[in-house]
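> the following comprises the amino acid sequence and a computationally predicted model.
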Amino acid sequence: MLSKSACEAIAQFQNSLKQFDRKLILVPVDPIGLKQSFQQLKATFETEIMGISDGDFDPPVESPIQSYLTETHKQMRLLEMDFKFLQAARQSATFNNRLIPIQNRLNTLLSYSENILKLGEIKGL
């Protein structure tokens, strides 16, 4: 089971992911708003998700949750690189092609956070 604070942190992270995703699909894309949204997502991740400790969940679910948190950290680093590539795009075709991996990563991150919350509901295995 996850602590209430950890559940709230993951829910806040999910909201930041969804907000960033909404900014990505805006036409025309607002580069400044997109950058601000990404910075907010990154800050939420660093303060909320990285702040989750072993004491925030029960031992039966510790290993799978730690695995998801590790993968979430990896995907966030990769998302940051993808976002830098997106910002460097000068042609609209290149920009649109670079949106695809970002949206895929966002979907992956959302599924990880959903799975963490589901594991957090388990009281004992």
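That came through fine.

> from here on, contacts and neighbour counts on C-alpha atoms
Fine.

> and the residue sitting nearest the centre point of the chain, how close does it get to Phe20?
For the chain, Leu109 is the residue whose C-alpha lies nearest the centre (CA atoms, centre = their mean; 4.5 Å). Note on Leu109: its distance to Phe20, by CA to CA, to the nearest Å, is 12 Å.

> second structure for comparison follows:
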Amino acid sequence: MALSEWESCRPVYETLRSLSSSMLAQVSGAAESPAGVADLRLLFQQLQTQFQQQVLTLDTSRLDGAIPSLHTEMAKQLRLLNMDLMFLQTARQPETARQRTEQMGDRLRLLMRYCDAVLGEEA
């Protein structure tokens, strides 16, 4: 892919990373209130929409071979993040909620590392 073509793709990954970072910042306190979980749900929807409408629509046929693999891994982490969010919404015990928020944080950090890898930055 030509450099100018890649430069037009950079903002897509930068936005995805930024949304992941915003959601990560909200995760730790979210389990404490239903409103916090609702805010996480909104952030997740934005993250998922960005991935589906911007990242998955990129023409990866001329990209480095690792990038389509990273897209697959990103999609997997988003599916698992959605499941964690559903389980968090139904968690009754504080320990269960804590475990879910920790798991969500790990997944979000992994998504950010994937974005960094695509952007060619060091995590």
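Received the coordinates, thanks. This structure is a prediction, so every number in the text was calculated from the model and none was measured.

> one step back: can you find the partner of the residue nearest to the centre of structure 1 in structure 2?
For Leu109 of structure 1, the aligned position in structure 2 is Leu111, judged by TM-score structural alignment.

> is it true that its match touches Ser21?
No. Judged on CA atoms under 8 Å, Leu111 of structure 2 makes no contact with Ser21 at a distance of 9.2 Å.

> any buried residues in the longest helix seen in structure 2, and which?
Ranked by number of residues, the top helix in structure 2 under DSSP state H is helix 3-30. For helix 3-30 of structure 2, a neighbour-count test (16 or more other CA atoms under 10 Å) marks 9, 12-17, 19-24, 26-28, 30 as buried.

> then stretch 71-89 of structure 1?
Buried residues in stretch 71-89 of structure 1 (16+ other CA under 10 Å): Thr72, His73, Gln75, Met76, Leu79, Glu80, Asp82, Phe83, Leu86.

> swap in stretch 96-106 of structure 2?
Ala97, Arg98, Arg100, Thr101, Glu102, Gln103, Met104, Gly105.

> stretch 112-125 of structure 1 now?
Tyr112, Ser113, Ile116, Leu117, Leu119, Gly120.

> need the residues that contact stretch 99-112 of structure 1.
Applying CA atoms under 8 Å, 6 or more residues apart in numbering, the contact partners of stretch 99-112 of structure 1 are Gln14, Leu17, Asp21, Leu24, Tyr68, Thr72, Gln75, Met76, Leu79, Asp82, Phe83, Leu86.

> rerun that using 6 Å as the cut-off
Residues outside stretch 99-112 of structure 1 that contact it (CA atoms under 6 Å, 6 or more residues apart in numbering): none.

> mind checking how far it is from the chain centre?
How far stretch 99-112 of structure 1 lies from its chain's middle: 8 Å, per CA atoms, centre = their mean, to the nearest Å.
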